[in-house]
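return a 3D structure for these sequence lines:
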Amino acid sequence: MPNKLKNNNLKGLILCGGESKRAGTDKGLKTGNGTTWVKLVANKLENLGLDYFVSINSSQIEKYKNEITEKLFILDDLDILGPLRGILSAHQKYPKNNWLILACDMIDMDLQTIRSLINEFLYTEKHDFYVYKNEEFYQPFCGIYTADGLSKLLKKYSNKELDTFKLQNVFKNHDTLAIPINLNDPSFNNYNQP
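As a prediction, this is how the structure comes out:
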């Protein structure tokens, strides 16, 4: 699969730039199984043969240099609230890439769930976004955000037409392939609390 991923400009992006207000500490630097969460998620992408980058804000550079090589950093540089800040910053830097987005706290995400998503992207008709959805919500991470879909969002942002930065609304208002999952799928466990 690695050659097919390269031919489709698919890269991984690990989101670490959030403020972690609910968690009380930088989630990417929390540890489990003897390693940091950002490395646990990076290992998943490496196991799939997927090149990746790490989205952080400028205040995190020194801390993350001990965990991830600096050439993999993409700094948040847009004035947007929420995860779109890191996602659109990555798109602005590499506008031809399609991005497989994982949050740094997606430590329970299994490789088969990621592979299934990649297969939807590679082998179905083209959409702007590919995400899982349970009975209630789209699950924005693990998701694939295409270069075309992100170009549309960046244009709306630049024209001040993006009325909300909530990903649930982005998916509802764009060409999104929603892949059904069970509400209690452990791959999507949330670790926002301390």
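
hey, let's count contacts and neighbours off CA atoms from now on
OK.

measure stretch 158-178 end to end?
27 Å (CA to CA, to the nearest Å).

distance from stretch 137-145 to the middle of the chain?
Taking CA atoms, centre = their mean, to the nearest Å, the mean C-alpha location of stretch 137-145 is offset from the chain mean by 8 Å.

what ranges do the helices span in the protein?
2-7, 37-47, 61-64, 84-93, 111-123, 147-158, 167-172 (DSSP state H).

among those, which comes closest to Glu136?
Set against Glu136 and scored by CA to CA, the helices of the chain come closest in helix 167-172, at 10.4 Å.

OK, contacts around the residue sitting nearest the centre point of the chain?
The chain has Ile101 as the residue nearest its centroid, 1.9 Å off, counting by CA atoms, centre = their mean. Residues counted as contacts of Ile101 (CA atoms under 8 Å, 6 or more residues apart in numbering) are Gly12, Leu13, Ile14, Leu15, Pro140, Phe141, Cys142, Gly143, Ile144, Tyr145.

to check against the first, give me the structure of this:
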Amino acid sequence: MNGLILSGGQSSRMGREKRLIQYHGKTQEAYLFELLGKFCEKVFVSLNANQHSDYPYIYDAYHEMNSPLVGILSAFQHEPEQAWLVVACDMPFVTHETIQYLIEARDISQKATAFQNPDELFPEPLITIYEPSIFSDLLQAYQQGRKSAMRVLSQQPIKLIQAPNPQMLKSINTPAEYEEAIRK
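Model (predicted):
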């Protein structure tokens, strides 16, 4: 299984690249790279064409759409036979325990293993293990102009698990959310 740090978004609400924000005494990119490296064969940062990283990276191959789906598809295009443990760069409360819990719950007979979003009750696509068998479903959604990885997950046989601590799934997208997060 490979790890993928989703970082190719525009960060327009935050006003700066979320992967470069520090929460743990280092950039979120560095924190997640080290964290996923404890569990995955290889780890990559998903980037758009305007970004660069000192870590191994995969550029978004599908430029027509601005969606996390693009990063996931690009990872599968890079190594289609690998499962991908995907984590968004704007989730600072993801810990070793979060990843270990997800991996221990993994069911390779399903197309993915995902946490259920505690607020919306849908699969949380931004911290999920995607099995190789879901690649064609993701690609078909993209080709049909559908950009929601969550909707693809909702329509597939996946293992849905409850987060032991819902806070671990929290995304930080604005300066106000960042200020609140660093106070915790």
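
related to what we said a few turns ago, what's the ChimeraX line that selects buried ones from the contacts of Ile101 of the first structure?
ChimeraX command restricting the contacts of Ile101 of the first structure to the buried ones, with burial defined by 16 or more other CA atoms under 10 Å:
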select :12,13,14,15,140,141,142,143,144,145
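
of the contacts of Ile101 of the first structure, closest to Ile80 of the first structure?
Taking CA to CA as the measure, Leu15 is the one of the contacts of Ile101 of the first structure closest to Ile80 of the first structure, at 14.4 Å.

relative to Asp175 of the first structure, how far out is the closest one?
Distance from Leu15 of the first structure to Asp175 of the first structure, by CA to CA: 23 Å.

run the chain-centre distance for stretch 134-152 of the first structure.
Stretch 134-152 of the first structure has its C-alpha centroid displaced from the chain centroid by 9 Å (CA atoms, centre = their mean).

where in the first structure does the top strand by length along the second structure fall?
Counting by DSSP state E, the longest strand found in the second structure is strand 123-130. Alignment of strand 123-130 of the second structure against the first structure: residues 138-145, by TM-score structural alignment.

mean shift of that stretch relative to the second structure?
Stretch 138-145 of the first structure, aligned to the second structure and superposed, deviates on average by 1.4 Å (mean CA distance after the TM-score superposition for the first structure).

neighbours around Thr95 of the second structure, how many?
15 (other CA atoms under 10 Å).

I misspoke; the intended subject was Asp26 of the first structure.
A count of nearby residues for Asp26 of the first structure, using other CA under 10 Å, gives 18.

among the helices of the first structure, which is the most enclosed?
helix 84-93 (a mean of 20; mean count of other CA atoms under 10 Å).

average offset of that one relative to the second structure?
Its aligned residues in the second structure lie a mean 0.8 Å from helix 84-93 of the first structure after superposition (mean CA distance after the TM-score superposition for the first structure).
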